[in-house]
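Novice: Take a look and give me a structure for this.
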Amino acid sequence: MKTACGGASWYSLRSRTASGEMMNPAAMTAAHKTLPLGSKVKVTNLKNNRSIVVTINDRGPFIKGRLIDLSKGAARQLDFVHSGVARVQIESVDGSGTKSCA
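Specialist: This is a model prediction of the structure:
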């Protein structure tokens, strides 16, 4: 996967994810439209440079301009729960083929 930059939001549901597991708002998980379920990506908040690794376990986001939907726990770690959205960079955890976003 190449590096991608875009909008991130967070969600906190109590339902099943696309992977079949129950959504855990405290877990380090995320929804992405096309990345394989179970894959891990590093997500960096471009405003404060905080980074975490999340597991893709759901599909989405379904709002134009959004790249990824994070669990509330992941958004808390990246410090954007209050704002609701952030500009982020996502990249594969092995760092292959990455370049930073402007």
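
Novice: CA atoms for contacts and neighbours, from now on please.
Specialist: Noted.

Novice: ranges for the helices of the chain?
Specialist: With DSSP state H, the ranges of helices along the chain come out as 72-78.

Novice: Let's see this one next, to set against the first:
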Amino acid sequence: MRYPVLFIVSLLLLILAGCASQGELDEAAIMRIPDAVPKFEPLAKSGNPESYVVLGQRYFTQKSARGHVERGQASWYGRPFHGRQTSSGEIYDMYAMSAAHKTLPLPTYVRVTNLENGRSIIVRLNDRGPFHADRVIDLSYTAAVKLGLKRSGTALVEVRTVEPKRPVWDVLAGRD
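Specialist: Predicted coordinates for the structure are as follows:
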């Protein structure tokens, strides 16, 4: 049972990789890319300093993302950053369900809801930004397409942290 699932997932990844090498994926293919799945992960070794300065502004990295909710403008970043290193040390993939945030710990999973059309997605924060005063999150190209803000460039959104579900063996063992 497990092998057919792995085969199908591998085949899908090969197809997507082939499409990406031919140029940008079309919006129909992008809409089939699944949301990020929250899971427990250690904090990134880079990207989580106590504070950092960009364009003369000091930002303080939050110690915890628990219960974080904010509203503001979302924007997106794509091709010029594709393949470059993110603040967390990972390579930016414009086709991943990822995003950048100024202060939440990396990685953190958040639900982003476009308040203008009601669409909602889950992304994994792995980068810092956006460094524009009126913006709260910078989405990957795929996340922007799925939220319906690719063409407009920005939209009013709500950003809400999503806690990973604890594995049943941790609950049974009494671990937090």
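
Novice: nearest spatial neighbour of residue 45 of structure 1, skipping sequence neighbours?
Specialist: Nearest residue to residue 45 of structure 1 in three dimensions, chain neighbours excluded: residue 88, at 4.6 Å (C-alpha to C-alpha, 6 or more residues apart in numbering).

Novice: Trace that neighbour over to structure 2, please.
Specialist: Taking TM-score structural alignment, residue 88 of structure 1 has residue 157 as its aligned residue in structure 2.

Novice: do the same with residue 58 of structure 1
Specialist: Under the alignment (TM-score structural alignment), residue 58 of structure 1 maps onto residue 127 of structure 2.

Novice: residue contacts, its match?
Specialist: 47, 86, 87, 88, 99, 100, 101, 106 (C-alpha atoms under 8 Å, 6 or more residues apart in numbering).

Novice: run the last query once more with 10 Å
Specialist: The contact partners of residue 127 of structure 2, by C-alpha atoms under 10 Å, 6 or more residues apart in numbering, come to 46-48, 85-92, 98-107, 138-139.

Novice: Next, count neighbours for the match of residue 88 of structure 1.
Specialist: By other C-alpha atoms under 10 Å, 26 other residues sit near residue 157 of structure 2.

Novice: Wait, it touches residue 116, no?
Specialist: Yes - when contacts are counted by C-alpha atoms under 10 Å, residue 157 of structure 2 is listed as touching residue 116 (7.7 Å).
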